[in-house]
Every structure is written in C-alpha cells, then in structure tokens.
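In: Just need the structure, nothing else, for what follows:
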Amino acid sequence: MRENEIKYLKSQLVEINPDKYELGITFGENKVIFGMTGDNHYSIIFEYKALIATFLNLCDKINYSLDKAIDLTYNTDIYDKFDLFKPSSKDEVKAYYYIENGIFRIATLWDLLAQIYNLLYKCEIKNNKINYYKFFENLSKSDDMNIKESAQRLVDYFNEISDGKYENDKRWIGNHKEVNIYRNKMTHRNSPDETTLSNFDINLKSHPSVLLRRVAEDYKQATTWLDKVIIEVIESVFND
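Out: Now for the predicted structure:
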C-alpha cells in the first residue's frame, strides 16, 4: 500500500519540457530578442514569456518540495508512528515544511492562471488587483460561452466541499478548499501541524500523507489548467 501511495503521489508531480512552451522571437542570424516594453504585439509576447517562465520556475520548486515531502513522509517513522496528540517529531516538522512550501507556491500558480487569462482574453484588470477566485467568478458571467464554461468549471472546483471519502484510486473531493483552510491557518492563526485545544483555537493536525495527497492533487489541477491555457496562448500568438 505504501509503495502504491508513493507511486500515485509521484505521478501528480509535473514533468516539464520547457521547449513545449517556447515563444522565442529571433532576428538576423538567429539572434534572440531578450525583452521589450510598450503596447505593440511583440511586447505582449514578452508578457506571456515572463508568465511562462514563472510557471516553469514554480513547477521546479514545487516538484522539489513535494518530492522531499514524499520521501520524508513514507521513508521515515512518520508513516507508522504518527501520533495525533504528541508534538511533531523533527522528521514531521521537515515534512510539513516542504508541504507548506509547496502550498504557498501552488497558490501562486492559481494566481498565475488568472494573470494569463486576463491577458489572453483582454480583461484589462491591473496585475496587482487580481484575486484568482474573484477573477474567475466574474469571468463565469461572461457572454462568451467558451470563457464562461471554463471559468465556471474552475469556480466549481474551488468551491468543492470534502465528502469525507478517501479513495485511493480517485481524486479526493474538496482539495482546493481544504488546502486553502490549511494555508489560512498558517497565516492568520496557529501552526496547523500541531494539535491544540484552547480558547485561541481547536486544531487536530493531519497526518502528512493526508495533507500531501490533497496538496499534490491540487497542484495537478493547477498545472493541467495552466498547460491548457499556455498552449492556447502559443496558438494565438502564432496565428496573429
């Protein structure tokens, strides 16, 4: 069972081929233009290039973090000797550290998805004003049926509530919301990887394997959507 879980989690990590997302602009004897600003067609391409480069960079870091978390969770005493009511062991702390590192970067991936949609569909919202949930919620009311349907599917995914079923061979329901709840605890309350019972908060820590599964599956969803929209971007650039 342990080996199957490891294999499944590893399958959620993304193998990125940077060449797939290449948007190079050359001139002369294969000289490459590094960048450009302004309002012309080429400057927009460089906006896309910056977003795609961020996507690739984030995936490398998330893959590293989650791979480390998988190794710690399944190849140390954590898997068999986890105790809900004891302070986290050093290996547990390390596992949570890598998972939490991934959580924050995956949230950035979802924001990145909104940034690319904003540029591709000319929504003209300032970059620093975009909240991915509100962005897609508003986009789900678009008059363009293709945009509306895609945005609504994303909103539906964001709003999924856990059904309490933890089946090995199916994506767990409510991953995004559960991961967000965990992240919000990290930033606004106490450490969610420690069990506490107090007036300040009541919290039962999750086994790292449970949290890891939710985070890895949310990561897979984010990268699947990003892969799809980046391919749309590349097609739109070369068709214009």
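
In: When you work out contacts or count neighbours from here on, use the C-alpha atoms and nothing else.
Out: Noted.

In: Check which helix or strand the most centrally placed residue in the chain maps to.
Out: Compute the mean C-alpha point of the chain, and by C-alpha atoms, centre = their mean the closest residue is Ile106, 2.8 Å away. Assigned by DSSP states H and E, Ile106 belongs to helix 90-120.

In: any idea how far that helix is from the chain center?
Out: How far helix 90-120 lies from its chain's middle: 5 Å, per C-alpha atoms, centre = their mean, to the nearest Å.

In: Could I get the buried residue list for that helix?
Out: Buried positions in helix 90-120, judged by neighbour count with 16 or more other C-alpha atoms under 10 Å: 92-103, 105-120.

In: rewinding a little: residues contacting the residue nearest to the centre of the chain?
Out: 58, 62, 218-219, 222 (C-alpha atoms under 8 Å, 6 or more residues apart in numbering).

In: I'd guessed Ala222 sits against Trp110; true?
Out: Yes. Counting by C-alpha atoms under 8 Å, Ala222 touches Trp110, with 6.2 Å between them.

In: Could you pull out the strands in the chain for me?
Out: Taking DSSP state E to define them, one finds strands in the chain at 26-27, 31-32, 196-197, 202-203.

In: gap between the first one and the chain center?
Out: Mean C-alpha position of strand 26-27 versus that of the full chain (C-alpha atoms, centre = their mean) differs by 34 Å.

In: Hey, what's the angle from the helix ranked longest in the chain to helix 90-120? Just curious.
Out: When the chain is scanned for its longest helix (criterion: DSSP state H), the result is helix 41-74. Relative orientation of helix 41-74 versus helix 90-120 (axes from the mean of the first three to the mean of the last three C-alpha atoms, to 10 degrees): 160 degrees.

In: Let's compare: structure for the following, please.
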Amino acid sequence: MNEQKDKEILYFQNKLSSVDYNPQRFKIMFGEDKFLFGVVSAGNDDAPFGKLMQYKTIHDTLMDLDWKIKLSFNETIKFSYSDEVASNFSLMRTDTEEERLAYYYLENALFRTSSLWDMLAQLYRLYFDINIPKEKVYYKQIFNPTNNYSHDFKIKATEIYGYIEQDDNTDCEDEWKGNHSFANALRNKMTHRNSPNVAVMSDFDMNLKCHPVFQIKRVIEDYSVVSQYIKDILDQIENDIMDSFNYEEK
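Out: Below you'll find the predicted structure:
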C-alpha cells in the first residue's frame, strides 16, 4: 500500500515540476541591472513595445498563478494522503479536519487551473490579433475550429478543442481522458449549485463524494496539459518577436 501511495505522489510531483516559467522571458535589459518595466501606448495598441509589455503582463500573471497552483496542489496531496483520511474517508460524511483541508486546497487548485485556460486564450487573442475585447475572451470560443477566430491557427485549435471536448475514459494506464470536462463540470457545480464534496440526497441534488486523490489526478493532469499549450504559444511568440528587441535570454 505504501509503495502504491509513494508511486502516486511521485507521479503528481513530476507533473508539477514539469511546469516551469522563465522569469527572464520578455524582459528587455538595459545594462546589468536595469530593465524595461512597462509601456502604456498612446492610443496605439500596435506599438511594438506596447504589445511586448502586454505579453509580459500575461506572463507575469501566469507565473503568479502557477506558484499558487503548485502550493495548493502540494497541500492537497499532503492532506489527501494523510493517515487520517486513509483511515476515515467515507462517501457519506466528512469526519476529519485533514479531509476538509484536502478539499479546500484542491478547490483552490481547480479554480486557478481553470483561469489558465482563459490566459491561454488571451495569448492567442493578442498574438493572432483576434478582434475581441480582452474582457470578453472565453477559451472555448477562441479554440472552436468552426469559428472564424481560429482561422490562423486552425490545426492547433482543432487539437486543443479536441482535448477540451474529449470523452471520459479512466481505463488508461497513464493520463486519463476527459479530464478537462470533468474538472470543468466540478468547478461549475461548485460555483452555481452545491458542493460536489458534500454528500447529499434531496430533490435539489443527489451526490456522493469522490475521494480527493481521484480529483487530484484529474485536475493535475488538466493543469499539465494547459500548461504545455501555454508553453507552446509562449515559445512561438518569443521566437517570432524577441529578436527585434535585441533580446538575450539569461
């Protein structure tokens, strides 16, 4: 049992450590200790430095989000695999503080991971000059290959949308299928109806809890996928535009 537990924890930790943001990305240096902090364009969003600073704003937000996501995942892993949860978990009730904390940190990770998808869409909106106000960006709209928004990245949009709409399948050796749909449904239920982590039986809902480890696997694998998509577009942006700013990555 301990061997299986250690194997699962290592798998989760490897997923987390595989995501890494370079704090020097999009940083324009002037000398040894000076860099361009920001630019506000005078009515011209297409100003080169202005667009660069928009990328940097999104990237800095992603680094902040990722730190909080990793913290939340590490905490929920710790509590989910505690002896108290292992000994007392029930589908019908919550008996320990450790279990409450496991779900608490899992919910934090879930909500912040869902934000990564909209940040991914923001990067595509900016890079491909999609004519949508940043306040109106919704990732399923951006990546739906039947919409004109994805005209310039149809192949990638088809890949991403295929993952988003993937059928559920947990009969897999490694990554499960349908993780995003599961995580999205979990978040929506939590936001708009009632907690999926509280057992109920009523006309309002009938719900039995999922063990937090089951939810961790689904959410952390979704986090891994969206983080790779983010890295792909960040690399593309950097390769295409940074040379013109005499950028040198540290």
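
In: Can you give me the TM-score here?
Out: The TM-score (TM-score structural alignment, normalised by the length of structure 1) is 0.91; 235 aligned residues with a C-alpha RMSD of 1.8 Å.

In: what's near enough to touch the alignment partner in structure 1 of Val213 of structure 2?
Out: Using TM-score structural alignment, the equivalent of Val213 of structure 2 in structure 1 is Ser209. Taking C-alpha under 8 Å, 6+ apart, we find Ser209 of structure 1 in contact with 70, 73-74, 79.

In: Now for the residues you listed: which two are most distant?
Out: Ile70 and Tyr79 (10.4 Å; C-alpha to C-alpha).

In: of these two, who's got more company?
Out: Per other C-alpha atoms under 10 Å, whichever of Ile70 of structure 1 and Tyr79 has more neighbours is Ile70, with 22 against 16.

In: distance of the alignment partner in structure 2 of the more buried one from Asp240 of structure 2?
Out: Using TM-score structural alignment, the partner of Ile70 of structure 1 in structure 2 is Ile77. Using C-alpha to C-alpha, to the nearest Å, we find Ile77 of structure 2 at a distance of 39 Å from Asp240 of structure 2.

In: circling back to that earlier point, and the longest helix of structure 1, what does it pack against?
Out: helix 2-12, helix 90-120, helix 208-239 (3 or more C-alpha pairs under 8 Å, 6 or more residues apart in numbering; DSSP states H and E).

In: relative to helix 208-239, how tilted is it?
Out: 160 degrees.

In: In helix 41-74 of structure 1, which residues are buried?
Out: Going by neighbour count (16+ other C-alpha under 10 Å), the buried part of helix 41-74 of structure 1 is 42, 44-49, 51-52, 55, 58-59, 62-63, 65-70, 72-74.

In: what range in structure 2 does stretch 101-119 of structure 1 sit on?
Out: Counting by TM-score structural alignment, stretch 101-119 of structure 1 lines up with residues 108-126 of structure 2.

In: mean per-residue distance, that stretch to structure 1?
Out: Comparison of stretch 108-126 of structure 2 with structure 1 after fitting gives an average deviation of 0.5 Å (mean C-alpha distance after the TM-score superposition for structure 1).

In: closest one to Asp143 of structure 1 among the strands of structure 1?
Out: strand 26-27 (37.3 Å).

In: Against structure 2, what's the mean shift for the closest one, could you check?
Out: With mean C-alpha distance after the TM-score superposition for structure 1, strand 26-27 of structure 1 averages 3.6 Å from its match.

In: what's the distance between Phe204 of structure 2 and Ala185 of structure 2?
Out: 17 Å.

In: likewise Lys156 of structure 2?
Out: Lys156 of structure 2 is 24 Å from Ala185 of structure 2, by C-alpha to C-alpha.

In: Whatever residue of structure 1 lines up with Asp222 of structure 2: neighbour count?
Out: Matched by TM-score structural alignment, Asp222 of structure 2 corresponds to Asp218 in structure 1. Residues near Asp218 of structure 1, counting by other C-alpha under 10 Å, number 27.

In: who touches Asp218 of structure 1 in this structure?
Out: 106, 175-176.

In: What's Gly24 of structure 1 aligned with over in structure 2?
Out: Aligned partner of Gly24 of structure 1 by TM-score structural alignment: Lys27.

In: Looking at structure 2, which residue reaches furthest from the middle?
Out: When distances are taken from the C-alpha mean of structure 2, Gly31 lies farthest, 34.8 Å away, according to C-alpha atoms, centre = their mean.

In: give me every residue that touches the residue nearest to Val40 of structure 2 when sequence neighbours are not counted.
Out: In this structure, Val40 of structure 2 finds its nearest non-sequential neighbour in Gly50, 6.2 Å apart by C-alpha to C-alpha, 6 or more residues apart in numbering. Applying C-alpha under 8 Å, 6+ apart to Gly50 of structure 2 gives the contacts 38-41.

In: switch the cut-off to 10 Å
Out: Shown in contact with Gly50 of structure 2 (C-alpha atoms under 10 Å, 6 or more residues apart in numbering): 38-42, 44, 56.

In: That one maps to what in structure 1?
Out: Here Gly50 of structure 2 is matched to Ser43 in structure 1, going by TM-score structural alignment.

In: Tyr11 of structure 2 now?
Out: Using TM-score structural alignment, Tyr11 of structure 2 pairs with Tyr8 in structure 1.

In: Return the distance of that match relative to Gly174 of structure 1.
Out: 18 Å.
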